[in-house]
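Peer 1: predicted model and sequence below, questions to follow.
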Amino acid sequence: MESYVFEVEDREGLRLDVYLSEQLKQYSRNYIQQMIKDGLVTVNKKSEKRKYIIKIGDEVSVQVPVPKELDVKSQNIPLDIVFEDEDLLIINKPQGMVVHPGAGNYENTVVNAILYHCRGQLSSINGIIRPGIVHRIDKDTSGLLMVAKNNFTHRSLAQQLKEHSITRQYHAIAVGKIKDHKIKIDAPIGRNPNNRLKMAVVESGRNAITHVSVISPLKDHTYIEAQLETGRTHQIRVHMAYIKHPLLGDEVYGKESLKFNLEGQVLHAKTLGFIHPRNNKYIEFNSEIPNYFSKLLNILKT
C-alpha cells in the first residue's frame, strides 16, 4: 500500500476530492472519490466525505491500495456509434469516460465497451490494454474517436496520424478575449520539468502545431475551433495555456476549474476525417457539441 501525506498550504476552500485530484494527478477523480468512500483518506486523522472543504493547516493522508492484477473484461455499455463497417468504428465519446483501462479505471472504459460490442474483432497492435485504440482523447474531452477492428486498418490509420494527414477539429471555450481571428501556435511540447505528470511547452519537446480560429466572442471568454496539425499529449490544452488563454474548466493547465461547476475542460472533438484504409476514399464525420457545452455557450452569450 502506498501512502501520501499533504499539509494544506494553499487552495483553501476546495472540496477534498478536488484538492486530491490536483495533488494525485496520476489517479482519476472517480478513483479518488472511491478511496474517500472506502475510508482510505483522512483529514487530521479523521475520515471525511468528498465534499469536505479543506482549510489551511489541514493534514490530508491517503492510503492507496495495492493495484489489482488488470483483467480487461467486456461490458455491455451503450455506445454512441457514428459509423461502423467491417474495418472500423467511429464513436462519439461522452465527457467523463476513460478511453482505456489504467490505475483506478479498470471498468466502464471505451475499451470495456468495444470489447463487448465488437466481440473480439479488434486490432491487437496496442496489446490487451488498448485493443483497437489507434488514438485517444482525454477523459474529460468529449467527441469523435476511431477504433480499428483489424491490424490492417490500425496500421493504415496510425500511419495517417504519423503523417499528420487526418483532419481533427475541436471546439472549445477559452478563458479571456482572443483578439486575433486566426492563430498558429507552433511550440514544442514535452514533460513539464517541474511536474512530470504535466505537459508543457519546452525547448526539448516534440514539434507541436495547433491552428486556432475564433468562432465567436463571449462574455470574458472566446468560443474557438482548434485544428491539430500534430497530436501531442494535451496539445490543445497546453498550447492554449501557453498563449494565456487556457480552456475553461481545465483543472490542470487553467485557473477556473470550479467556475460553472464543470467536470473538466470544455473541449469537444467535433470533426474527424481520414482516408478509409479499404477503399482509399476520404471520409469525414461531425458530431454535435454536448448539452452542457451548448448551455454554457448560451450563458456566456448573454
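Peer 2: It's in. Residues are numbered from 1 along each chain as shown.
Peer 1: going by C-alpha atoms from here, please, whenever you check contacts or count neighbours.
Peer 2: Noted.
Peer 1: got a list of what the nearest residue to His234 once chain neighbours are set aside touches?
Peer 2: Leaving aside its chain neighbours, His234 sits nearest to Met199 (7.0 Å; criterion: CA to CA, 6 or more residues apart in numbering). Applying CA atoms under 8 Å, 6 or more residues apart in numbering to Met199 gives the contacts 189-192, 233-234, 238.
Peer 1: helix, strand, or coil at Met199?
Peer 2: strand (DSSP: H, G, I helix; E, B strand; the rest coil).
Peer 1: Val18 too?
Peer 2: helix.
Peer 1: against Leu88, how distant is it?
Peer 2: Remark: distance between Val18 and Leu88 (CA to CA, to the nearest Å) = 37 Å.
Peer 1: more neighbours: these two, which one.
Peer 2: More neighbours surround Leu88 than the other of Val18 and Leu88, with 24 against 21 (other CA atoms under 10 Å).
Peer 1: enumerate every residue touching Asn298.
Peer 2: By CA under 8 Å, 6+ apart, Asn298 has no neighbours at all.
Peer 1: try Lys301
Peer 2: By CA under 8 Å, 6+ apart, the residues touching Lys301 are 218-219.
Peer 1: can you give me the helices in the stretch 201-302 of the chain?
Peer 2: With DSSP state H, counting those that start in this stretch as the criterion, the stretch 201-302 of the chain has helices at 235-242, 291-301.
Peer 1: here's the one I want to compare it with:
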Amino acid sequence: MNHYSLKWTIEKTDAGQIIKEFLNAQGISRRALTDIKFTGGSIKVNGQEQNVRYLLKEYDVVVIDFPPEEINEKMKGENIPLSICYEDRDIIVLEKPAYMSTIPSREHPTGSLANALVYYYEQTGNSSAIHIVTRLDRNTSGLVLIAKHRHAHHLLSMQQQRGKIRRYYEAFAENAFDVMKGCVDAPIGRKPSSIIEREVRKDGQKAVTHFEVIRTYHDFSHIRLDLETGRTHQIRVHMAYLGHPLLGDDLYGGNEKVIQRQALHCKELHFEHPIKGSKLSFTASLPLDMETIIKKENE
C-alpha cells in the first residue's frame, strides 16, 4: 500500500457542494487536505486534478490520493508472530500477549507490538506508519485495534473522543467484594515519588470505572470492567483504591503467588469501521495463565 485512496460517486443530495465541504463531511480533516495539497497527494474529479473549491455535480467521480506516510526509520521490524483476529485494507484487530510492550521503551527497546507490525508491513507491502489506536500495558493481554493508515487513525480517534470505541476487560482482584457491581469515580494522577506509578488524587484527571463480579473464589474475585475514561493504569489503580488490587500486580500491591503479572485481559472490543461504518465486535478468550488459575480453583 504505497498510496491510500478513497473514491466516491456524487449523488444528487451532495451536488452543489464544493469539494472541501463534501470531504469534510466524509471525515477528511483540514490537516489531511493540507497534506494532500502540499506533500504529494491529489484530488481528482472524473480523472482530472481539481482544487477544493471545485463545485460538485451529480455523478462526478471523486478520487482522493493521500500522500505517502513518513516512516520512523529508527523503528526496526522484528519477526514476531502476530495473532490477528481481523484485517482489511483499513484496520487490524489482534490479540497482544502479556509481557509484550505496545511500543518500544527505554526499558524494553525491542520485542514490542510495534516492532512486530513493522516487520509484518514489510512482508505484506504496506508502507504505512504504525498507528496503534488502543494500547495495553506491557503485562496486560488482550485485544488491540490498529489503523493501517493515517486517515483511519484520525476517524478512529474521533470515535474514541466520542466514547464510541468500547473495551471490556476481565480481571482477577484480591478478596471478595461487598457488592456485585459498582462504579469507581475517582481522579487519577501521577504519584509524585514515581515516574511510573499512578494514584487516586484530588488534582488528577477524571477517571470512571464500572465493575461487575462474575464469580467469587476462595481469595479472589473474577470481575468484568468497563471504562468511561482511559487513564494510564486506570483499572489497576481503581481496584487497589477499593482494597482489591489485581492478582500479580506488584506495582499496586497485588499478590504474585499464583501469577507473576497483573491478571488483566482486554476481552471485548466494539467499534464502528472507520470507512464502511459497520459495527464490529470481537472477543478474545482468557489467556492460559488466567484460565489455569480458574481451573485449579474448580478442581
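Peer 2: Thanks, I have it. If you're wondering where the values come from, they're calculated on a predicted model, not measured in any experiment.
Peer 1: which of the contacts of Met199 of the first structure ranks first by neighbour count?
Peer 2: Val238 (25 neighbours).
Peer 1: residues near Lys279 of the second structure, how many?
Peer 2: 10.
Peer 1: now it: closest residue in space that isn't a chain neighbour?
Peer 2: Glu272 (4.4 Å).
Peer 1: go on, Ser21 of the first structure?
Peer 2: Per CA to CA, 6+ apart, closest to Ser21 of the first structure is Arg29, 5.9 Å.
Peer 1: ok, now how distant is that neighbour from Tyr106 of the first structure?
Peer 2: 14 Å.
Peer 1: go on, Cys118 of the first structure?
Peer 2: Taken as CA to CA, the span from Cys118 of the first structure to Tyr106 of the first structure is 19 Å.
Peer 1: those two: who's more crowded?
Peer 2: Tyr106 (19 against 15).
Peer 1: neighbours of Asp71 of the first structure, how many?
Peer 2: 11.
Peer 1: now do Arg136 of the first structure
Peer 2: 18.
Peer 1: three-state assignment of it?
Peer 2: Arg136 of the first structure is classified as coil under three-state DSSP.
Peer 1: Leu144 is in contact with that one, correct?
Peer 2: No - using CA atoms under 8 Å, Arg136 of the first structure is not in contact with Leu144; the gap is 9.6 Å.
Peer 1: buried set for stretch 271-281 of the first structure?
Peer 2: 271-277 (16 or more other CA atoms under 10 Å).
Peer 1: okay, it sits on what stretch of the second structure?
Peer 2: Aligning stretch 271-281 of the first structure against the second structure (TM-score structural alignment) gives residues 268-278.
Peer 1: contacts for the matching stretch next, please.
Peer 2: Contacts for stretch 268-278 of the second structure (CA under 8 Å, 6+ apart): 90, 143, 152, 155-156, 159, 164-169, 279-284.
Peer 1: out of these, list just those in strands.
Peer 2: Among those, the residues falling in strands (DSSP state E) are 143, 166-169, 279-283.
Peer 1: out of the residues you listed, who has the most neighbours?
Peer 2: Leu143 leads those on contacts (other CA under 10 Å) with 29 neighbours.
Peer 1: nearest residue to it other than its sequence neighbours?
Peer 2: Per CA to CA, 6+ apart, closest to Leu143 of the second structure is Glu95, 4.6 Å.
Peer 1: you'd agree that neighbour is in a strand?
Peer 2: Yes - per three-state DSSP, Glu95 of the second structure lies within a strand segment.
Peer 1: so where is stretch 82-92 of the first structure in the second structure?
Peer 2: Using TM-score structural alignment, stretch 82-92 of the first structure pairs with 85-95 in the second structure.
Peer 1: could you tell me the end-to-end distance of the matching stretch?
Peer 2: Stretch 85-95 of the second structure: ends 7 Å apart by CA to CA.
Peer 1: buried sites along it?
Peer 2: 90-95.
Peer 1: hmm, back to that, between the contacts of Met199 of the first structure, which sits nearest Leu218 of the first structure?
Peer 2: Val238 (21.3 Å; CA to CA).
Peer 1: residues near the spatially closest residue to the closest one that is not a sequence neighbour, how many?
Peer 2: In this structure, Val238 of the first structure finds its nearest non-sequential neighbour in Ala200, 6.0 Å apart by CA to CA, 6+ apart. Residues lying near Ala200 of the first structure (other CA under 10 Å) number 25.
Peer 1: Ala200 of the first structure reaches Arg191, doesn't it?
Peer 2: Yes - the pair Ala200 of the first structure and Arg191 passes the contact test of CA under 8 Å, sitting 6.0 Å apart.
Peer 1: re the thing from before, I'd like to know which of the buried residues of stretch 271-281 of the first structure is nearest to Asp180 of the first structure.
Peer 2: For these, the nearest to Asp180 of the first structure is Thr271 (22.7 Å; CA to CA).
Peer 1: OK, contacts around the residue lying closest to the closest one once chain neighbours are set aside?
Peer 2: Computed as CA to CA, 6+ apart, the closest residue to Thr271 of the first structure that is not its neighbour in sequence is Asn286, at 4.6 Å. Applying CA under 8 Å, 6+ apart, we find Asn286 of the first structure in contact with 144, 270-272.
Peer 1: quick check: of those, which lies closest to Lys179 of the first structure?
Peer 2: Of these, the one sitting nearest to Lys179 of the first structure (CA to CA) turns out to be Lys270, at 23.3 Å.
Peer 1: distance check, the closest one against Asn286 of the first structure.
Peer 2: Counting by CA to CA - Lys270 of the first structure and Asn286 of the first structure are separated by 6 Å.
Peer 1: who touches both of those two?
Peer 2: Leu144.
Peer 1: hang on, the earlier thing: would you format the buried residues of stretch 271-281 of the first structure as JSON lines with distance to Gly132 of the first structure included?
Peer 2: Formatted as JSON lines, those follow (distance: CA to CA, whole Å):
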{"residue": "Thr271", "distance to Gly132 of the first structure": "20"}
{"residue": "Leu272", "distance to Gly132 of the first structure": "17"}
{"residue": "Gly273", "distance to Gly132 of the first structure": "18"}
{"residue": "Phe274", "distance to Gly132 of the first structure": "17"}
{"residue": "Ile275", "distance to Gly132 of the first structure": "17"}
{"residue": "His276", "distance to Gly132 of the first structure": "16"}
{"residue": "Pro277", "distance to Gly132 of the first structure": "15"}
